[in-house]
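Visitor: Everything below, folded, please.
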Amino acid sequence: MSAKPDTNSRSTTVGQPEHESPFPSLMSKVPEITLLFWIIKMMSTTVGETGADFLAVDMGFGLVGTSLVMGTIFFATLLAQIKARSYIPWLYWTTVLLISVFGTLITDIMTDQFGVPLTVSSAVFSVALIITFAIWYRVEHTLSIHSIFTRRRELFYWAAILFTFALGTAAGDLVSEGMGAGYQLSLFLFGGLIAVTALAYYTFGANAILTFWIAYVLTRPLGASLADMLTKPTAEGGLGLGATGTSELFLVTIVVLVGYLTVTRKRSTTPIVGSTD
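Guide: Down below sits the predicted model:
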């Protein structure tokens, strides 16, 4: 959902907390919620699904080997993101992309390596996400992404995102495969739920923070369903495009969009020559 003033948090206006941030440069570390944000987010979830399959299956690294490598890269990138003093588009979205792959691998390992039913993993990640939100709200008194101006809030933010990706993977697989809905029906189902969430926000004035996180969770199974529909063989209900080509296509698109955001952000923050401001 796009940003709207939230009267239930400590913010009086969008992106402007009631109290000044002790770390002003951290105010811009989370991007504005625009259409491009949701497009890149959805594509990142798709690449997370196809990328995990490509590395684990097509490249033959296996789930455990892929998880160790991607986990190391992810945590190193997350550390760089947390240490950054301002919003850097390529770093932020690289972190999201890697957390998407890592979250997918966590669910796949639980399902394929340890035989944990998707119903159980979905329930576990749901509880983990609820607990994260509960502690976050109890400590910080808000779940608004426009109030993330301390390291602690940023850690809560990324913990929540990790659980949304893991939950989205489990829930998406549960609906499309476990319940036999198929990839196309799952795609329309999760897309429809996102549309209902958007309608509740834009038409009926539903809480901005609540609708944002609902949409954020739902884009994960939406992206996973899209990835499976594109990559799975036609005999399994997919289009048979394969993980390699699909991953490359979406990854290139993400790079182009993030590059655009980087260029436009630099232009918007570059002083105009001759300006007296």
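Visitor: Please count neighbours and contacts with C-alpha atoms only from this point.
Guide: Noted.
Visitor: From the contact counts, what lies against the helix or strand harbouring residue 264?
Guide: Using DSSP states H and E, residue 264 sits within helix 243-269. In terms of contacts (3 or more C-alpha pairs under 8 Å, 6 or more residues apart in numbering; DSSP states H and E), helix 243-269 is packed against helix 35-53, helix 89-108, helix 208-231.
Visitor: for the ones you listed, which one sits closest to residue 131?
Guide: Minimum separation from residue 131 across these (C-alpha to C-alpha) falls at helix 208-231, 14.2 Å.
Visitor: Here is the second sequence; please produce its structure so I can put it next to the first one:
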Amino acid sequence: MSDVSPAAPPSAASAPALSITGLIKRFGPKLAVDNINLDVPVGSFYGLVGPNGAGKTTTLSMATGLLRPDAGSIRILGVDVWADLVAAKRLVGVLSDGVALFDRLTGEQLVSYAGLLCGLDRDSVAERTRDLLALLDLQEAAGTLVVDYSAGMTKKIALACALVHAPRLLVLDEPFESVDPVSAANIRDILTGYVSTGGTVIVSSHSMDLVQRMCDHVAVVSQGRIVAAGTVDEVRAGSTLEDRFVELVGGRRHAEGPSWLRSS
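Guide: Just a heads-up that it's a prediction; the model follows:
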């Protein structure tokens, strides 16, 4: 089996897996990301949570070189993302929520293409593609066009593309959305194993229960700012992560609803 364990670059020995300082992004008059500062330790399973429109996806897009910030600095294992984009992208695997894939390729072709784009030789690509398709239970769908995949299968093939070059950091935006419980459990096992060998995972999710069970660190984003960050136990402060999240971001309604909505 080909080795897809993450291999650290020489300069990354003491650097955080991801370091964000003074990050700002505007879309017209809207301040989507408002001076975010965040350090993600190497070897952590880091959750990023927040309500819709809080700035999570925008932050992750800037952190992984998909969207240029208006201000601030981003380093992946000591490499300045926007000063050396090619070097930074070698260190990170990305699964972006809602980003279109080349879905007129088969699953096998898509993963192979991702590996070749990362500079791997053809023999390594072929071996790693076989390993990943087996790992994610996609062997039978290897020759099927991705456009014909279910939503859950599409998530899994996108994860295979993110893993094929054995990155040091994985950034996953809603990786479990539309994924069945068995596949989700298998993906969690894969990610846990990846972290145990020295990799770092950042996962954005709306599932507080999943983040509380899976992650060791968490940051809560609201209105473009980090309102809490630390270990999961530190952030939840003796409560459940869901209750603490609602307390931090606000917006909960305690009304019973209109009278016509009640059964009696």
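Visitor: Quick TM-score on the pair, please.
Guide: Remark: TM-score between the superposed chains equals 0.31 [TM-score structural alignment, normalised by the length of structure 2]; 145 aligned residues with a C-alpha RMSD of 6.2 Å.
Visitor: hang on, the earlier thing: adding mean neighbour count and distance to residue 264 of structure 1, write the helices and strands packed on helix 243-269 of structure 1 out as a markdown table.
Guide: Output for these, formatted as a markdown table (neighbours: other C-alpha atoms under 10 Å; distance: least, C-alpha to C-alpha, whole Å):
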| stretch | mean neighbour count | distance to residue 264 of structure 1 |
| --- | --- | --- |
| helix 35-53 | 24 | 13 |
| helix 89-108 | 24 | 11 |
| helix 208-231 | 24 | 24 |
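Visitor: now those helices as JSON lines including distance to residue 73 of structure 1?
Guide: Output for those, formatted as JSON lines (distance: least, C-alpha to C-alpha, whole Å):
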{"stretch": "helix 35-53", "distance to residue 73 of structure 1": "14"}
{"stretch": "helix 89-108", "distance to residue 73 of structure 1": "8"}
{"stretch": "helix 208-231", "distance to residue 73 of structure 1": "21"}
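Visitor: Relative to residue 244 of structure 1, which of those helices is closest?
Guide: The nearest among those, by C-alpha to C-alpha, is helix 35-53 at 7.6 Å.
Visitor: which other residues reach that closest one?
Guide: Residues outside helix 35-53 of structure 1 that contact it (C-alpha atoms under 8 Å, 6 or more residues apart in numbering): 2, 31, 66, 96-102, 104-105, 165, 219-220, 222-224, 226-228, 231, 243-244, 246-247, 250-251, 254, 257.
Visitor: what do you get if the cut-off is 7 Å, keeping everything else the same?
Guide: Contacts to helix 35-53 of structure 1, defined as C-alpha atoms under 7 Å, 6 or more residues apart in numbering, come from residues 97, 100-101, 104-105, 219-220, 223-224, 226-227, 243, 247, 250-251, 254.
Visitor: Widest-spaced pair of these?
Guide: Across these, the longest distance by C-alpha to C-alpha is 20.7 Å; it joins 105 and 254.
Visitor: quick one on the thing from earlier: out of the helices and strands packed on helix 243-269 of structure 1, which gets nearest to residue 16 of structure 1?
Guide: helix 208-231 (14.8 Å).
Visitor: How are the helices of the stretch 1-150 of structure 1 distributed by residue range?
Guide: For the stretch 1-150 of structure 1, the helices defined by DSSP state H, counting those that start in this stretch occupy 35-53, 62-83, 89-108, 118-140.
Visitor: C-terminal to the longest one, which secondary structure element comes first?
Guide: Read that as helix 118-140 of structure 1. Using DSSP H and E, the helix or strand that directly follows helix 118-140 of structure 1 along the chain is helix 151-173.
Visitor: Where do the strands of structure 2 begin and end?
Guide: Using DSSP state E, the strands of structure 2 run over 18-27, 30-40, 45-49, 71-76, 79-80, 92-95, 169-173, 200-204, 217-222, 225-231.
Visitor: Pipe these into a markdown table and attach distance to residue 132 of structure 2 and mean neighbour count per row.
Guide: Below are the strands of structure 2 laid out as a markdown table (distance: least, C-alpha to C-alpha, whole Å; neighbours: other C-alpha atoms under 10 Å):
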| stretch | distance to residue 132 of structure 2 | mean neighbour count |
| --- | --- | --- |
| strand 18-27 | 25 | 18 |
| strand 30-40 | 26 | 18 |
| strand 45-49 | 21 | 25 |
| strand 71-76 | 25 | 20 |
| strand 79-80 | 27 | 19 |
| strand 92-95 | 14 | 23 |
| strand 169-173 | 15 | 25 |
| strand 200-204 | 17 | 25 |
| strand 217-222 | 27 | 24 |
| strand 225-231 | 31 | 19 |
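Visitor: among those, which is nearest residue 192 of structure 2?
Guide: strand 45-49 (8.1 Å).
Visitor: Mind putting the strands of structure 2 into TSV with distance to residue 191 of structure 2?
Guide: Below are those laid out as TSV (distance: least, C-alpha to C-alpha, whole Å):
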stretch	distance to residue 191 of structure 2
strand 18-27	17
strand 30-40	16
strand 45-49	9
strand 71-76	19
strand 79-80	23
strand 92-95	12
strand 169-173	9
strand 200-204	7
strand 217-222	15
strand 225-231	18
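Visitor: For residue 129 of structure 2, which of those is the nearest?
Guide: It is, among the strands of structure 2 and with distance given as C-alpha to C-alpha, strand 92-95, at 15.0 Å.
Visitor: returning to that earlier point: looking at the contacts of helix 35-53 of structure 1, which is nearest residue 195 of structure 1?
Guide: The nearest member of those to residue 195 of structure 1, counting by C-alpha to C-alpha, is residue 219 at 11.0 Å.
Visitor: what residues are up against that closest one?
Guide: Listed by C-alpha under 7 Å, 6+ apart, the contact partners of residue 219 of structure 1 are residue 42.
Visitor: What distance do you get for it to residue 13 of structure 1?
Guide: 26 Å (C-alpha to C-alpha, to the nearest Å).
Visitor: Compare the helices of the stretch 1-150 of structure 1 and report which one is nearest to residue 169 of structure 1.
Guide: With C-alpha to C-alpha as the criterion, residue 169 of structure 1 lies closest to helix 89-108 of the helices of the stretch 1-150 of structure 1, at 5.9 Å.
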